[in-house]
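1. test case, fold it:
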Amino acid sequence: MRVVIQRVSEASVVIENKVVAQIKQGLLVLVGIEDEDTLEDVNWLTSKIVNLRIFPDENDIMNFSVKESNGEIIVVSQFTLHAATKKGNRPSYIKAAKPDIAIPLYENFVKHMEIGLGKQIQTGQFGADMKVSLVNDGPVTIIIDTKNKE
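-> This is a model prediction of the structure:
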């Protein structure tokens, strides 16, 4: 699994001109899933994200997690995170998991994020054409790949 985590002061997801997710301060998490990903990847990654200390304390030092700062989270599926661009100019998405593998892992990812955060999170819609808007706070952007966790 590969994620791009952005600390935001606000973010939203629009599908067919309808706002389906909207938050103020928190995280926008773009998640890409590969065929080899497992529930172990989901557990490790969701725990890492919820506890990642990237929110400022009273001295403006990144010491608080999204949970400690009472932030919100939007999760958006993003198969293009696994684009292979080595050959040619058209990205290949051969490493991205097909829906029969990706959807159950994505749903587990969302469920584990909610458990870790202790409240409901918002999401885009798997496979939909989404318009994602955000104000990156910092800017703070972190990329994590479960294939590089050791």
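
2. alpha carbons only for contacts and neighbour counts from here, please
-> Noted.

3. ok, now which ones touch residue 110?
-> 75, 121, 123 (CA atoms under 8 Å, 6 or more residues apart in numbering).

4. that one in helix, strand or coil?
-> Secondary structure, DSSP: H, G, I helix; E, B strand; the rest coil: residue 110 is helix.

5. circling back to that earlier point, compare the contacts of residue 110 and tell me which has the most neighbours.
-> The most crowded member of the contacts of residue 110, judged by other CA atoms under 10 Å, is residue 75 (23 neighbours).

6. before we compare anything, build this one as well:
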Amino acid sequence: MRAVIHRVKSANVKVEGKVVSEIKEGLCALIGLCQEDTESDLEFIVKKILDTPVFQSQNTLKSLAHENRDILCISQFTLYGKTVKGNKPDFHESMKTENARKMYNIFLDKLRTAYKREMVYDGVFGAMMDVSMQTDGILTLQFDSKKFEYL
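-> Next up is the predicted model:
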């Protein structure tokens, strides 16, 4: 499982021109699932999102959980896209739609249970979404539940 998080001043997601979710200060998290993901991968990413210190507060960094900020999650199968052979993206590692929908909903439930249900927002799984965000500085992090190295 992968998550790319952005610290934001505001963010929203629109489907067919209508805002379906929006937040003020907090995190916008793009969430990708791969074929091998299990619930332990979901739990790992939930913990990383909630506990990683990314908000400046009185000269120290604080986590989402400490700062009581909103989070907007967007399902993003393209996080597992590869362009190793040629230029056409290959999404074979991405979890198939129906399994991904179930796992994504389990992820949201785990996040809402571990945090504050009313502060966790999301888009519309499988829809063509327009995501807008005003970043708060240039903080972007990638979390991956599988062991890998940055090259």
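
7. report the TM-score for the pair.
-> TM-score for the superposed chains, counting by TM-score structural alignment, normalised by the length of the first structure: 0.94, backed by 148 aligned residues with a CA RMSD of 1.3 Å.

8. if we can go back for a sec, and the contacts of residue 110 of the first structure as a markdown table, adding secondary structure and distance to residue 42 of the first structure?
-> Output for the contacts of residue 110 of the first structure, formatted as a markdown table (DSSP: H, G, I helix; E, B strand; the rest coil; distance: CA to CA, whole Å):
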| residue | secondary structure | distance to residue 42 of the first structure |
| --- | --- | --- |
| 75 | strand | 13 |
| 121 | coil | 16 |
| 123 | strand | 16 |
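
9. which one of these is nearest residue 90 of the first structure?
-> residue 75 (26.2 Å; CA to CA).

10. residue in the second structure matching that closest one?
-> With TM-score structural alignment as the criterion, residue 75 of the first structure lines up with residue 73 in the second structure.

11. that match is in contact with residue 122, isn't it?
-> Yes - using CA atoms under 8 Å, residue 73 of the second structure is in contact with residue 122, at 4.6 Å.

12. any idea how far residue 6 of the second structure is from residue 135 of the second structure?
-> 7 Å (CA to CA, to the nearest Å).

13. quick one, which of those two is more surrounded?
-> residue 6 (25 against 18).

14. spit out the contact partners of that one.
-> Neighbouring residues of residue 6 of the second structure by CA under 8 Å, 6+ apart: 27, 28, 29, 135, 138, 139, 140, 141.

15. can you tell me the SS state at the most centrally placed residue in the second structure?
-> In the second structure, the residue lying closest to the centroid (CA atoms, centre = their mean) is residue 29, at 2.7 Å. Look at residue 29 of the second structure: counting by three-state DSSP, its state is strand.

16. follow-up on the earlier one: pull out the buried residues from the contacts of residue 6 of the second structure.
-> Neighbour counting by 16 or more other CA atoms under 10 Å classes 27, 28, 29, 135, 140 among the contacts of residue 6 of the second structure as buried.

17. turn those residues into CSV, including distance to residue 11 of the second structure.
-> Converted to CSV, those look like this (distance: CA to CA, whole Å):
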residue, distance to residue 11 of the second structure
27, 8
28, 7
29, 10
135, 8
140, 14
